[in-house]
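predicted model and sequence follow; I will ask about them next.
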Amino acid sequence: MDEAPDPRYLLANERTLLAYERTAIGLVVAAVGALNLLEGTWPNVALGVALLLASGMTAVVGWHRYRQAERAIRSGTDLPTGIGVQAVVLAVIAIIVVAALTVLV
């Protein structure tokens, strides 16, 4: 591609990365709260660990998607597809199930 990409696309891509990272930070805060404020029963520990794992996955998926979109924007090609976003959604659903178990047990 001969011309420079539109800065609006690059800035939108950066905002999307920051949204992923903000979500990951929120999940870490929730994990710290679950591990430190709830009783040490196995469902509560499982909830804290699940939140930590989801946080790490969200941060990695966000960074990976950012890099993919950056390359596509700069080369003028279509944005690649992937299963990262779906994996993050499934992780959040799993956390909801684990949280429900902590309430029921």
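Perfect, I can see it now. Model, not experiment: these values are computed from the prediction. Numbers count the residues shown, from 1 in each chain.

please count neighbours and contacts with C-alpha atoms only from this point.
OK.

point to the residue nearest the middle of this protein.
With distances taken as C-alpha atoms, centre = their mean, residue 58 lies nearest the centre of the chain, 2.1 Å away.

so what's that residue up against?
By C-alpha atoms under 8 Å, 6 or more residues apart in numbering, residue 58 lies in contact with 20, 21, 23, 24, 88.

restricted to helices, list the residues you listed.
Among these, the residues falling in helices (DSSP state H) are 20, 21, 23, 24, 88.

mind putting these in JSON lines, neighbour count and distance to residue 97 included?
JSON lines is the format used below for the ones in helices among the contacts of residue 58 (neighbours: other C-alpha atoms under 10 Å; distance: C-alpha to C-alpha, whole Å):
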{"residue": "20", "neighbour count": "22", "distance to residue 97": "22"}
{"residue": "21", "neighbour count": "20", "distance to residue 97": "23"}
{"residue": "23", "neighbour count": "17", "distance to residue 97": "19"}
{"residue": "24", "neighbour count": "23", "distance to residue 97": "19"}
{"residue": "88", "neighbour count": "18", "distance to residue 97": "14"}
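
let's bring in a second one:
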Amino acid sequence: MLSSVRTWLDPSENHRLGERPDYRFSLANERTFLAWLRTGLALIGGGLAVAQFLSGGLARDVLALVLLALGGLVAVRALDHWARCERAIRRGAELPPSRFPAVLALLVTFGAGALLAMVLAGAVGR
């Protein structure tokens, strides 16, 4: 675990592995990382919006906290996936598989359903 964190914070670790890849692959990996960061920021923004604009109550607080936590989780997962992909690219290995996009899509769908239920129940706009 500690070695993973070190590779997150010290990119020179990756430069000592394998061969120098075509820079386009590294840049594509970085763009994917930035897209995941935007997703995490959007979830955090959604959590703040839920906390600010929905009527008070336990459901609002739980939904806001879930969105905020999920946004933070997406950011950490993005960093880990970026580092693992960068290592694989430099080694000429297969890219690491990830179930996280599917899990995230299901969680976002669940969150959208919860928000829809709250809107239909009249929790918004009061």
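Cool, got the structure. What you see is a predicted model, and the numbers here were worked out from it, not measured in a lab.

which residue range of the second structure does the lengthiest helix in the first structure align onto?
Assignment by DSSP H gives helix 42-75 as the longest helix of the first structure. Under TM-score structural alignment, the match for helix 42-75 of the first structure in the second structure covers residues 58-91.

would you mark the buried spots in that stretch?
60-61, 63-68, 70-72, 74-90 (16 or more other C-alpha atoms under 10 Å).

now it on the first structure. Mean distance?
Its aligned residues in the first structure lie a mean 1.4 Å from stretch 58-91 of the second structure after superposition (mean C-alpha distance after the TM-score superposition for the first structure).

tell me how far that stretch lies from the chain's centre.
The chain centre lies 3 Å from the centre of stretch 58-91 of the second structure; the measure is C-alpha atoms, centre = their mean, to the nearest Å.

pretty sure residue 92 of the first structure sits against residue 53.
No - the pair residue 92 of the first structure / residue 53 is not scored as a contact, 10.4 Å apart, by C-alpha atoms under 8 Å.

from residue 29 of the first structure, how far out is the residue nearest to the centre of the first structure?
Computed with C-alpha to C-alpha, to the nearest Å, the distance linking residue 58 of the first structure and residue 29 of the first structure is 14 Å.

residue 22 of the first structure too?
Separation of residue 22 of the first structure from residue 29 of the first structure (C-alpha to C-alpha): 11 Å.

what does residue 80 of the first structure give?
Distance from residue 80 of the first structure to residue 29 of the first structure, by C-alpha to C-alpha: 31 Å.

out of the two, which sits in the busier spot?
The neighbour count for residue 80 of the first structure versus residue 29, taken as other C-alpha atoms under 10 Å, is higher for residue 29 (16 against 10).

which stretch of helix or strand covers that one?
For residue 29 of the first structure, the host element (DSSP states H and E) is helix 7-37.

with the second structure superposed, average distance for the host helix or strand of residue 103 of the first structure?
Using DSSP H and E, residue 103 of the first structure falls within helix 84-104. When the second structure is superposed, helix 84-104 of the first structure averages 1.5 Å from its matched positions, counting by mean C-alpha distance after the TM-score superposition for the first structure.
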